[in-house]
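Q: task: produce atomic coordinates for the following.
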Amino acid sequence: MARPDKVAAVDEIANRFRESSASVVTEYRGLSVAKLTQLRRDLGASANFRVAKNTLVKRAAADAGVQGLDDLLAGPTAIAFVQGEPVDAAKAIKTFAKDNPGLSIKGGYMDGRALSVAEVEQLADLESREVLLGKLAGAMKANLSKAATLFSQPASQVARLGQALADKKAEGEPAPAAADGDSAES
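A: I've put the predicted structure just below:
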């Protein structure tokens, strides 16, 4: 018979898998509680970092319909359940792992499939959503600016031509011949 505390832990982990936009599976050998607390602070509100037993995580993943994590669940395992942007959480974990060799990324899960270590690191190397949206807005503004310039040029050319004709008439010189080769008879 299953112990109630373990059943509750499996239910909690399964709910976290269901509610998360992504998860990053890590190994935390040799990290102190203070270091794990620092990682939790670095992740902020965008992710929940939880140390869990592998057997409980396997059951919870099966309950939540998450497949492909069984190979990653060996040794001391901690999982970051990401509620916000996966890029921000992956970036925070990768930076922390670089400074603390006791933490290593084993893989992850996002968009219905398991992620390899390389894929999680690629995700961490992406720019944040805000930066990408800013670049997109800048590119769109540049294109609109080019279009506005392109559309305003014919009107400004007509205005300059009209002003040149008015200046010529004011000076008393005859107007130039038409550009299409017709002679002006007045």
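Q: from now on I want contacts and neighbour counts done on CA atoms only, so please keep to that.
A: OK.
Q: would you map the strands across the protein?
A: 22-27, 47-52, 77-82, 104-110, 113-115 (DSSP state E).
Q: center of this protein - which residue?
A: In the chain, the C-alpha nearest the mean C-alpha coordinate belongs to Arg129, at 3.8 Å (C-alpha atoms, centre = their mean).
Q: what about it, distance to Ala45?
A: Per C-alpha to C-alpha, to the nearest Å, Arg129 is found 16 Å from Ala45.
Q: closest to Thr95 out of the strands of the chain?
A: strand 104-110 (10.8 Å; C-alpha to C-alpha).
Q: report the distance from that closest one to the chain centre.
A: 17 Å (C-alpha atoms, centre = their mean, to the nearest Å).
Q: contacts for that strand next, please.
A: Strand 104-110 is contacted from outside by 21-28, 66, 69, 72, 93-94, 97, 114-117, 119-120, using C-alpha atoms under 8 Å, 6 or more residues apart in numbering.
Q: one more, so I can put them side by side:
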Amino acid sequence: MGVSLEQKKRMVQEVAEVANGAHSALAAEYRGLSAGQMDNLRVRARESGVYVRVVKNSLAKRAVEGTDFECMSDGLEGPLLLAFSQEDPGSAARVLKDFSKEHETLVVKMLAVGGEKYPGSEIDRLASLPTYDEAISRLMATMQAPVQKLATTFNEVPGKLVRTLAAVKDAKQ
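A: Model prediction:
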């Protein structure tokens, strides 16, 4: 049973809305995955704030038109699923990378970040990006380090004086 024109328009509009708010996008070939495995992937993706959708390539090209992911249009060939990171740039890459470890038939073909298209082999770099909370934590640790060192240095001066006085006292006794 075919998809009506209205359904196609709604699908394109939905994917375009998601693409406009996404940080990164990945296209992966899902050939060989069962329906149950695809459902499992969708559940994992939903838990991580990733939008996963299987869309006909012609509709996907229309959906990414005018977005940062328009650069992917020329590579949309074959049975592909699109995954959009909605919370942080690396979330979709982490989900697909973990899933592809268990299911070798899922192969990431390409990814896009900030209007630039990269080959699927760059998934490790994207997956290693920190989450928002991790990035804030690293920034706070970096900002705190100089203050902590200064406090330690100031505390060391009286400590050294006390140790010196104790050594002189011990020497005189």
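Q: of the contacts of strand 104-110 of structure 1, buried ones?
A: Listed as buried from the contacts of strand 104-110 of structure 1 are 21-28, 66, 69, 72, 93-94, 97, 114-117, 120; burial here means 16 or more other C-alpha atoms under 10 Å.
Q: next, count neighbours for Lys169 of structure 1.
A: 12 (other C-alpha atoms under 10 Å).
Q: how close does it get to Leu161 of structure 1?
A: 12 Å.
Q: residue in structure 1 paired with Pro119 of structure 2?
A: Aligned against structure 1 by TM-score structural alignment, Pro119 of structure 2 finds its counterpart in Ser116.
Q: before we move on, back to that, adding distance to Ser145 of structure 1, write the strands of structure 1 out as CSV.
A: Formatted as CSV, the strands of structure 1 follow (distance: least, C-alpha to C-alpha, whole Å):
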stretch, distance to Ser145 of structure 1
strand 22-27, 38
strand 47-52, 40
strand 77-82, 39
strand 104-110, 38
strand 113-115, 41
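Q: and Leu103 of structure 1, what does it touch?
A: Thr26, Glu27, Tyr28, Arg29, Leu31, Phe96, Ala97.
Q: what lines up with it in structure 2?
A: If you follow Leu103 of structure 1 across to structure 2 using TM-score structural alignment, you land on Leu106.
Q: for Lys6 of structure 1, same thing?
A: Using TM-score structural alignment, Lys6 of structure 1 pairs with Lys8 in structure 2.
Q: isn't that match up against Leu59?
A: Yes: contact criterion C-alpha atoms under 8 Å: Lys8 of structure 2 and Leu59 qualify, at 7.4 Å.
Q: what about Pro4 of structure 1, distance to Val57 of structure 1?
A: Distance, Pro4 of structure 1 to Val57 of structure 1, by C-alpha to C-alpha: 16 Å.
Q: sorry, wrong one. I was asking about Gly68 of structure 1.
A: 12 Å.
Q: which one of the two is surrounded by more residues?
A: Using other C-alpha under 10 Å as the criterion, Gly68 of structure 1 and Val57 rank with Val57 on top: 25 against 15.
Q: mind listing what the more buried one touches?
A: Taking C-alpha under 8 Å, 6+ apart, one finds Val10, Ile13, Ala14, Leu73 in contact with Val57 of structure 1.
Q: to which residue of structure 2 is it aligned?
A: Checking TM-score structural alignment: Val57 of structure 1 goes with Ala60.
Q: ok, its match to Glu104 of structure 2 distance?
A: For Ala60 of structure 2, the distance to Glu104 of structure 2 equals 24 Å [C-alpha to C-alpha].
Q: also Pro79 of structure 2?
A: Distance of Pro79 of structure 2 to Glu104 of structure 2, computed by C-alpha to C-alpha: 15 Å.
Q: who's more crowded, the two?
A: Per other C-alpha under 10 Å, whichever of Pro79 of structure 2 and Glu104 has more neighbours is Pro79, with 14 against 11.
Q: and the gap between the counterpart of that one in structure 1 and Asp63 of structure 1?
A: Matched by TM-score structural alignment, Pro79 of structure 2 corresponds to Pro76 in structure 1. The gap separating Pro76 of structure 1 from Asp63 of structure 1 is 21 Å, by C-alpha to C-alpha.
Q: how far away is the alignment partner in structure 1 of His23 of structure 2 from Lys35 of structure 1?
A: If you follow His23 of structure 2 across to structure 1 using TM-score structural alignment, you land on Ser21. Distance check for Ser21 of structure 1 against Lys35 of structure 1: by C-alpha to C-alpha, it reads 25 Å.
Q: how about Arg59 of structure 1?
A: From Arg59 of structure 1 across to Lys35 of structure 1, the span is 28 Å (C-alpha to C-alpha).
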